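*Asks:* Coordinates only, no sequence provided:
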């Protein structure tokens, strides 16, 4: 029985030990106790006012907690400000162009130190455990609200000055309107213009839009209406006539097409006849002027006689036994016709 109780007590104690270990792990993981075990380095920053800052106040960089205030603020040598010792996590690198300011967080306005980088890409960072004191921004906490209120007040003053200038310009413009646009002379001219317009409208009503002109206009409109009706009837008749002529024109289309084809063929024949006539005229011209073989035969009597003798000799003797028979026959015929010319002449002393 005693051994069973001891065994139960040991199990309960072991369970409680494991539970405490898990609770401690959760506290270390989600609480700030783990920050105690992180490696840190220190920086010193001077502020003209650090109201609300105390030992253990958080330090934020880009919204992330990167350390705490190591000691309470200490007065500087001239008693014109305080110096804060900042304890930062060793794995946090502060850009060299970053500024340090006093801010507030939460509804209660708890003071904190805020590191504000410029946002530019840089490879220069503040060295760890820097001996030099860094100058922080002026103000902090409620002072920031006061400075912001002062800036807003200055901007409001600038806006009010602009409004005053604009009001002066509006007053000047209204004065010019009252003096020039709304002067007595301008109003009198406006009245005269209205009276002149009224008289003109009366004249138009009396002369242009009188009863006689209205009657003439009505008559002209009636005549125009009658002419339009006549034109409509004539157009209808033309349309009906066109409808009747349509089938006739459709029947004439094949005949017209054939006539076009015949005219095209006749045109081609006339062109061929013209070309032949031109060729014949050219040949006749060549014959008349003696150009070419035919022209020479027709115009040169000697050549024509030789050509005739050549054909006769070929016909009588043939090409192998060719001899000039035509010349001999011509000489014999000449002797028969003129025997006195063929006998030799004798001298007077023979």
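*Replies:* Now that the structure is in, tell me what you want to look at. Owing to the predicted nature of the structure, the values given are computational and were not obtained by experimental measurement.

*Asks:* Going by C-alpha atoms from here, please, whenever you check contacts or count neighbours.
*Replies:* Noted.

*Asks:* How many residues are close by residue 43?
*Replies:* 20 (other Cα atoms under 10 Å).

*Asks:* Also residue 206?
*Replies:* Residue 206 has 12 nearby residues by other Cα under 10 Å.

*Asks:* Over to residue 341?
*Replies:* 11.

*Asks:* Name the helix or strand for it, please.
*Replies:* Per DSSP states H and E: residue 341 is located in helix 339-342.

*Asks:* And the helices in this protein?
*Replies:* 2-30, 142-176, 184-203, 211-289, 292-299, 301-317, 325-337, 339-342 (DSSP state H).

*Asks:* Tabulate the ones you listed (CSV), appending distance to residue 94.
*Replies:* Compiled in CSV, those are given as follows (distance: least, Cα to Cα, whole Å):
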stretch, distance to residue 94
helix 2-30, 25
helix 142-176, 23
helix 184-203, 75
helix 211-289, 97
helix 292-299, 118
helix 301-317, 130
helix 325-337, 142
helix 339-342, 155
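
*Asks:* Show me the one of the ones you listed that comes nearest residue 114.
*Replies:* Minimum separation from residue 114 across the helices of the chain (Cα to Cα) falls at helix 142-176, 12.9 Å.

*Asks:* Comparison target, given below:
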């Protein structure tokens, strides 16, 4: 093997070594292995229910990872619920009064712990070894339980509707009531027909009355003409009498 081949092998070896070193650094930085090289402080959170939360689950604050779950949930010795140890990066400070909940990545996603700091400016921070109260967001199992309760209520409502419809069929829509209702409609139809006949008769009377009023008007017009002629005759007679009285003769 000559010097040129040895130089080429050395360059390839250095390139491979650098690549492996970079790969190892990335694994340590972004993988679970790197968690063992970081410094933490521990706090304990009490949850009423931490179902689905596992050891090494992420702890997020504002969407950024700030630690991990230090162990599986364990039952409390006094009271109800479970306690979950959280390992928080030593450079992260959690304000007192922060809301700590168990969240889920979607309906079927992995569980994680989410920390929501208070809106006001923090004046104190949670110390190492502190115990705080947590909450739990609703997941698929909670929605399933609520859906089951809703279906149960819906079935009860449907049963009540069926009972009401049955009573309506038995009482209001019974054969006797339907017969009475039919009789009522028959009577109403007869009454309507009678009113129609009466209306026709009234129309005839009105037409006759109109004819009578026309004849009366015509007679009145003739009387007025006769009165006018009589007035003219009387005026002529009066004039003749006046002339006779004065001695002028007819």
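*Replies:* Received, thanks. What you are looking at is a predicted structure, and each value in this text was computed from that prediction instead of being measured.

*Asks:* So after superposing, what's the score?
*Replies:* Once superposed, the chains reach a TM-score of 0.54 (TM-score structural alignment, normalised by the length of structure 2), with 200 aligned residues with a Cα RMSD of 4.9 Å.

*Asks:* counterpart of the helix holding residue 341 of structure 1 in structure 2, which residues?
*Replies:* Counting by TM-score structural alignment, helix 339-342 of structure 1 lines up with no residues of structure 2.

*Asks:* Tell me the gap between that helix and the middle of its chain.
*Replies:* Centre-to-centre, helix 339-342 of structure 1 and its host chain are 115 Å apart (Cα atoms, centre = their mean, to the nearest Å).

*Asks:* What of stretch 35-47 of structure 1?
*Replies:* 60 Å.

*Asks:* Then stretch 204-214 of structure 2?
*Replies:* 68 Å.

*Asks:* buried sites along that stretch?
*Replies:* Residues of stretch 204-214 of structure 2 classed as buried: none (neighbour count, 16 or more other Cα atoms under 10 Å).

*Asks:* swap in stretch 133-149 of structure 2?
*Replies:* Buried, per 16+ other Cα under 10 Å, within stretch 133-149 of structure 2: 134-136, 139.

*Asks:* swap in stretch 82-97 of structure 1?
*Replies:* So stretch 82-97 of structure 1, judged by 16+ other Cα under 10 Å, has buried residues 82-89, 94-95.

*Asks:* Outside of that stretch itself, list whatever touches it.
*Replies:* 38-50, 59, 66-76, 117-118, 122-126 (Cα atoms under 8 Å, 6 or more residues apart in numbering).

*Asks:* Could you rerun that using 6 Å?
*Replies:* By Cα atoms under 6 Å, 6 or more residues apart in numbering, the surrounding residues in contact with stretch 82-97 of structure 1 are 39-47, 66-71, 73-76, 124-126.

*Asks:* do stretch 134-152 of structure 2 as well
*Replies:* With Cα under 6 Å, 6+ apart as the contact definition, stretch 134-152 of structure 2 has outside contacts at 45-47, 100-103, 107.

*Asks:* From these, list the buried ones, please.
*Replies:* Counted by 16+ other Cα under 10 Å, the contacts of stretch 134-152 of structure 2 give 45-47, 100-103 as buried.

*Asks:* now, which of those residues lie within strands?
*Replies:* Residues of those located in strands (DSSP state E): 45-47, 100-103.

*Asks:* Please tell me how far the spatially closest residue to residue 117 of structure 2 that is not a sequence neighbour sits from residue 120 of structure 2.
*Replies:* Closest residue in space to residue 117 of structure 2, ignoring its immediate chain neighbours: residue 98 at 4.3 Å, by Cα to Cα, 6 or more residues apart in numbering. Applying Cα to Cα, to the nearest Å, the value for residue 98 of structure 2 to residue 120 of structure 2 is 10 Å.
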